[in-house]
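# Sharing a sequence plus its predicted fold:
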Amino acid sequence: MPQGKPAGVRCVQLDDDNLCQLFGDARRPQVCLAFDFDAELCGDSRDEALKLITELEQLT
């Protein structure tokens, strides 16, 4: 996504299983390389992750 990805917008590089199609690829953006899974932020499901991330964005 050359212009960046707005919050709440699904990344175009996610496949049907929500896995990054650029994982391990040199074209993967630096912001994605720097992201590390955090169970406290991601929760137990996609819906929970989106809820937690939305709350965090509203606080910052």
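Structure's in. What do you need?

# make it CA atoms for all contacts and neighbour counts henceforth
Fine.

# what about Q21, distance to R27?
When Cα to Cα, to the nearest Å is the yardstick, Q21 and R27 sit 10 Å from each other.

# longest helix of this structure?
For the chain, the helix that runs over the most residues, judged by DSSP state H, is helix 46-59.

# Tell me which residues are up against it.
Here helix 46-59 makes contact (Cα atoms under 8 Å, 6 or more residues apart in numbering) with G8, L41, C42, G43.

# One more to weigh against that first structure:
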Amino acid sequence: MSCRAGCGACCIAPSITTPIPGMPEGKPAGVRCVQLDDDNLCRLFGEASRPTVCRRFEYDRELCSDDREQALRILTQWEQATR
């Protein structure tokens, strides 16, 4: 299986400590990235300005689960466990 279009959990749950266009200080955990559009798609996908951490994140069944709400819960738990 591959990334679910419109999920966006990885653009909300984790913190990102590097600059993102529109978020020069990065983003805190649980905050929606400004580059996530209304359809939960990344506006920077495929662009050089997309943060490295985002480009390296890949779908993983254990993290992303079967639906968006589960993915948000799991990624939030992992974020809290790695603080």
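Great, that's in hand. The structure presented is a predicted model; accordingly, all values stated were derived computationally and were not measured.

# the more surrounded of Q21 and R27 of structure 1?
In this comparison of Q21 of structure 1 against R27, neighbours counted by other Cα atoms under 10 Å, the higher total goes to Q21 at 12 against 8.

# Tell me which residue of structure 2 lines up with that one.
Taking TM-score structural alignment as the criterion, the aligned counterpart of Q21 of structure 1 in structure 2 is R43.

# If we ignore the residues flanking it in sequence, what's nearest its match?
Distances taken as Cα to Cα, 6 or more residues apart in numbering put Q35 closest to R43 of structure 2, at 5.3 Å, once the chain neighbours are dropped.

# What's the local residue count around that neighbour?
Applying other Cα under 10 Å, we find 18 residues neighbouring Q35 of structure 2.

# separation between it and P24 of structure 2?
With distances defined as Cα to Cα, the gap from Q35 of structure 2 to P24 of structure 2 amounts to 12 Å.
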